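Chemist: What would the 3D arrangement of this be:
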Amino acid sequence: MKKTVLITGASSGIGKATSLYFAQQGWNVIATMRSPENETELINDSHMLVTRLEVTDPDSIQIAIQQGIDKFGQIDALVNNAGYGQQGLFEAISPEKIRAQFEVNVFGMMNVTRAILPHFRSRKAGTVLTVSSGAGRVTTPLISIYCASKFAVEGFTESLAYELESQGIKVKLVEPGYIATSFYQRTVSDFAHDPSLTDYSTFNKEMEAFFESFAGGNNFTANEVAQVIFTAITDDSHQLRYVAGPDVEPLLTIRNSKPDQEYVEFMRKLFRPNSFQ
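Modeler: So this is what the prediction gives:
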């Protein structure tokens, strides 16, 4: 029997690439998104169910899961991919935008996970994989709210893995670095600005130059992340975390190998080297 995966946020970027990659590997795919009526590519595959799922709308989650079970018989894996990144100085981000970031990245992910678990428990099998971020373990300036949401994802998922082990359910985290997708285009367009915060002018210019050079490096594509996701779900291991990006790997190595304060000082010098001369 062919296996089936449900993927959230499948309209673009990592979600769409992962949907296509699983289908190419012979899986049935429930590709979910907020506006399936706009999808033109995924609907052409007979082993693909394209349907609506909004992670902040519990009814839409239940309907999508049931549609997938009705069509394919069962669901073997969930890929929590839906999310976005709020950028900007903390002082420039409104409380409303902070709550929205957590509603999607944290509570939305929890909504989908909670909804699929009864199905997985009934079968004593299944894999819950969440697309986190390198920013869930290594922070940078100007994404404090995004980092906070992904740190929450990391903590929740690690704890959940211990719980669901008792039910025969595996839990995985994939941590991408910078990926050139529409996710980052939205991030740039939603960047929080407050012209009254002139005290940060010099710092903002320094960070703009830093991130421009960072984004031009040797980074993963969405398809490469999709391959990491597929490996994580199919490798039959109990490995929790999978790093997806050469830009993240050296920073995680430093974080894991140095005492905490030494790591913090290293990162401070990385972002503002002229301040330590």
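Chemist: C-alpha only now, for contacts and for neighbours.
Modeler: Fine.
Chemist: residue ranges of the strands in the stretch 101-250 of the chain, please?
Modeler: Along the stretch 101-250 of the chain, the stretches classed as strands by DSSP state E, counting those that start in this stretch are 127-131, 170-176, 241-244.
Chemist: a strand runs through L78, doesn't it?
Modeler: Yes - counting by DSSP: H, G, I helix; E, B strand; the rest coil, L78 is found in a strand.
Chemist: Would you agree it is in contact with T127?
Modeler: Yes - in this structure L78 lies within contact range of T127 using Cα atoms under 8 Å: 6.3 Å.
Chemist: run this one through as well so I can compare:
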Amino acid sequence: MAQTILITGASSGIGKATAQFFHDKGWNVIATMRKTEAGEDLAGLDNVFVAQLDVTDPGSIEQAVSDGIARFSAIDVLLNNAGYGAYGPLEAFAMERIRRQFDTNVIGLLAVTKAVLPHMRAAKSGTIVNISSIGGQMTFPFGTLYHGTKFAVEGMSEALHFELEPLGIKVKIVEPGMIKTDFGGRSFDFANDETLAEYQPSVAKMMAGMQAMQEQQDGSEPELVAEVIYTAVTDGTPAMRYPAGPDAVELLGNRKKLDDLTFIGGIKQQLGF
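Modeler: So this is what the prediction gives:
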């Protein structure tokens, strides 16, 4: 009997690539997204069920989980992928935008997980994969909000591992590096207030440095992350963290072996700070 994965944020990027990858491997896929019209191509595939789900809307979460189980009888794997990145000086963000970042990347992840857990607990099995980032263990300037959420995902996932392992449920963390998605477009929320003059030299350096990094290093394809997610789900090992992309392997490796002063100094140098 085919296994079933529920994916949040499946309309594009990593989520869509993962839906396609698991479908090609013979899985049932519950591909969820805020606007289902973005998933028309996925909806045309056998054993793919496209459902409306907004991680900030509890009602849509419960409905998507219920409808997905009604369609495929179970949810064996949950991929918490939905999220976006807010960057800029903290003072430039209204509290509403600050809450939105945490509501989406942190509270939303917890809400979807909480909705799926009763079914996995009853089955005494399941796997939860949370998409973190290299930004869950290291930071870039002006990423206070985004990195705050991804550090939270890392801590929540590790703690959740302890309470779910005795129930037969695994927790995995996938940490992509630079990926060819629209993260710099609709999934990127940049705030700046030019009247905050003191920050502007650093903002300019950060923007120029990030652009130079993107030009120097071509990001990995979303399909690479999908393959890492599949490995995390199927490798049968107790491993918890899975870097995705050559830059992720390198940067996270350096983060582990270098002291804070050396590693952060290297980031400053690379970005021209």
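Chemist: could I get the strands of the stretch 101-250 of structure 1 as JSON lines with distance to A10 of structure 1 and mean neighbour count?
Modeler: Below are those laid out as JSON lines (distance: least, Cα to Cα, whole Å; neighbours: other Cα atoms under 10 Å):
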{"stretch": "strand 127-131", "distance to A10 of structure 1": "12", "mean neighbour count": "25"}
{"stretch": "strand 170-176", "distance to A10 of structure 1": "16", "mean neighbour count": "26"}
{"stretch": "strand 241-244", "distance to A10 of structure 1": "18", "mean neighbour count": "20"}
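Chemist: who wins for proximity to V188 of structure 1 among these?
Modeler: strand 170-176 (17.8 Å; Cα to Cα).
Chemist: mean shift between the closest one and structure 2?
Modeler: Its aligned residues in structure 2 lie a mean 0.4 Å from strand 170-176 of structure 1 after superposition (mean Cα distance after the TM-score superposition for structure 1).
Chemist: And the contacts of stretch 147-157 of structure 1?
Modeler: If you take Cα atoms under 8 Å, 6 or more residues apart in numbering as the criterion, stretch 147-157 of structure 1 is touched by 101-102, 105-106, 130, 132-133, 135-137, 139, 171-173.
Chemist: Which one of these sits in the busiest neighbourhood?
Modeler: Top of these by neighbour number is S132, holding 29 neighbours under the definition other Cα atoms under 10 Å.
Chemist: Relative to V112 of structure 1, how far out is that one?
Modeler: From S132 of structure 1 across to V112 of structure 1, the span is 15 Å (Cα to Cα, to the nearest Å).
Chemist: and if you look at D194 of structure 1?
Modeler: Distance of D194 of structure 1 to V112 of structure 1, given as Cα to Cα: 34 Å.
Chemist: do the same with V104 of structure 1
Modeler: Distance of V104 of structure 1 to V112 of structure 1, given as Cα to Cα: 11 Å.
Chemist: Residues that sit against both of the two, list them.
Modeler: Contacts common to V104 of structure 1 and V112, judged by Cα under 8 Å, 6+ apart, are V55.
Chemist: more neighbours, these two?
Modeler: Between V104 of structure 1 and V112, counted using other Cα under 10 Å, the more crowded position is V112 (25 against 20).
Chemist: Pretty sure I61 is one of the things the more buried one touches, is it not?
Modeler: Yes - in terms of Cα under 8 Å, V112 of structure 1 counts as a neighbour of I61; the distance is 6.3 Å.
Chemist: where do the contact lists of those two overlap?
Modeler: Contact criterion Cα under 8 Å, 6+ apart; residues shared by V112 of structure 1 and I61: V55.
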